[in-house]
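Peer 1: Sequence first, then the predicted structure, then my questions.
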Amino acid sequence: MSFRATHSLAHHPLARALLKPFANAYVRAAGYRKYGLRYDDLIQDDGNAVVQEAVRRLPAQEANARIFRLRQAQQVDLQHNVLPKDQWLKPEEDVRYLTPLIAEVAQEFAEREAFNTGEAVVKH
């Protein structure tokens, strides 16, 4: 069993309360919301079979919305600009839509690999 500091910190209420202001400042500094992007839009799907499969499994409406956001951000960036402030993504709209699918697909890939090699898989 391995220790994961990020997992432990994420589930500890005091640590989460202490780190939340820093996390919010980091998100503001990253600036992706000024382009109308969600955090999961920043995950590149080229060359990673797990991410490609997760993107393929997105519902059609979510996949089309992702493509629109990426193209809109690219167009605005080419103009050396950002979206008008009323079009910036609000924090409550920045939900993880791809990360859960990536975790699911990664688990399936690990199970498939373990099945092919005859090893046991430990589920987290």
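Peer 2: Great, that's in hand. The shown structure was predicted, so the numbers you read here are calculated from the model rather than taken from an experiment.

Peer 1: contacts and neighbour counts: CA atoms only from here.
Peer 2: OK.

Peer 1: Please enumerate residues in contact with the helix or strand that contains residue 70?
Peer 2: Following DSSP states H and E, one finds residue 70 within helix 60-78. With contacts defined as C-alpha atoms under 8 Å, 6 or more residues apart in numbering, helix 60-78 is touched by 35-37, 41, 55, 82-83.

Peer 1: How about stretch 23-34?
Peer 2: In contact with stretch 23-34 (C-alpha under 8 Å, 6+ apart) are residues 38-39, 82-83, 85, 87-90.

Peer 1: Please repeat the previous calculation with a cut-off of 6 Å.
Peer 2: 82-83, 88-89 (C-alpha atoms under 6 Å, 6 or more residues apart in numbering).

Peer 1: Take this one as well and set it beside the first:
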Amino acid sequence: MAPSWMQRFLNPRRNWLVALHYKALSKRLRNYGLRYDDLYDPMYDLDIKEALARLPREVVDARNQRLKRAMDLSMKHEYLPEDLQALQTPFRSYLQDMLALVKKERAEREALGALPLYQRTIP
């Protein structure tokens, strides 16, 4: 967890530069119909892979559909229509709670000296 001074500094209500970045990021995500949690790569971090595996199938399917749609729009050099962009909720989280739980479990296992629940395999 970040210190309280950093949380205040990164709060969009207190820092106009953070608010500007938040607005620009929101616009980019709405253009493609993505959510911020869709940007996490399960191949990069095994905690994310485990958190995605624990989520309900409907949530993971919706994530995959959003990613496919975004790639299709990007390849076509197009954006979502304005009426659909207005319906998007780019900062509504679906992964953060499960990711926090997975990280907490991993930290507990490491503190107890147990073997990792999952390991990166070398191909």
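Peer 2: Structure received. As the structure is a prediction and not an experimental result, all values here were calculated from the model.

Peer 1: what TM-score do we get after superposing?
Peer 2: The TM-score (TM-score structural alignment, normalised by the length of structure 2) is 0.75; 111 aligned residues with a C-alpha RMSD of 2.5 Å.

Peer 1: how about the helix holding residue 70 of structure 1: buried residues?
Peer 2: Within helix 60-78 of structure 1, the residues that qualify as buried are 66, 69-70, 72-73, counting by 16 or more other C-alpha atoms under 10 Å.

Peer 1: got it, and stretch 81-88 of structure 2?
Peer 2: Within stretch 81-88 of structure 2, the residues that count as buried by 16+ other C-alpha under 10 Å are 85, 88.

Peer 1: Which part of structure 1 matches stretch 91-102 of structure 2?
Peer 2: Mapped onto structure 1 using TM-score structural alignment, stretch 91-102 of structure 2 covers residues 94-105.

Peer 1: quick one: terminal-to-terminal distance for that stretch?
Peer 2: From its first residue to its last, stretch 94-105 of structure 1 covers 22 Å (C-alpha to C-alpha, to the nearest Å).

Peer 1: Tabulate the contacts of helix 60-78 of structure 1 in JSON lines, adding columns for neighbour count.
Peer 2: Output for the contacts of helix 60-78 of structure 1, formatted as JSON lines (neighbours: other C-alpha atoms under 10 Å):
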{"residue": "35", "neighbour count": "23"}
{"residue": "36", "neighbour count": "24"}
{"residue": "37", "neighbour count": "22"}
{"residue": "41", "neighbour count": "18"}
{"residue": "55", "neighbour count": "21"}
{"residue": "82", "neighbour count": "19"}
{"residue": "83", "neighbour count": "16"}
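
Peer 1: Closest one of the residues you listed to residue 109 of structure 1?
Peer 2: residue 55 (14.9 Å; C-alpha to C-alpha).

Peer 1: what residues are up against that closest one?
Peer 2: Taking C-alpha under 6 Å, 6+ apart, one finds nothing in contact with residue 55 of structure 1.
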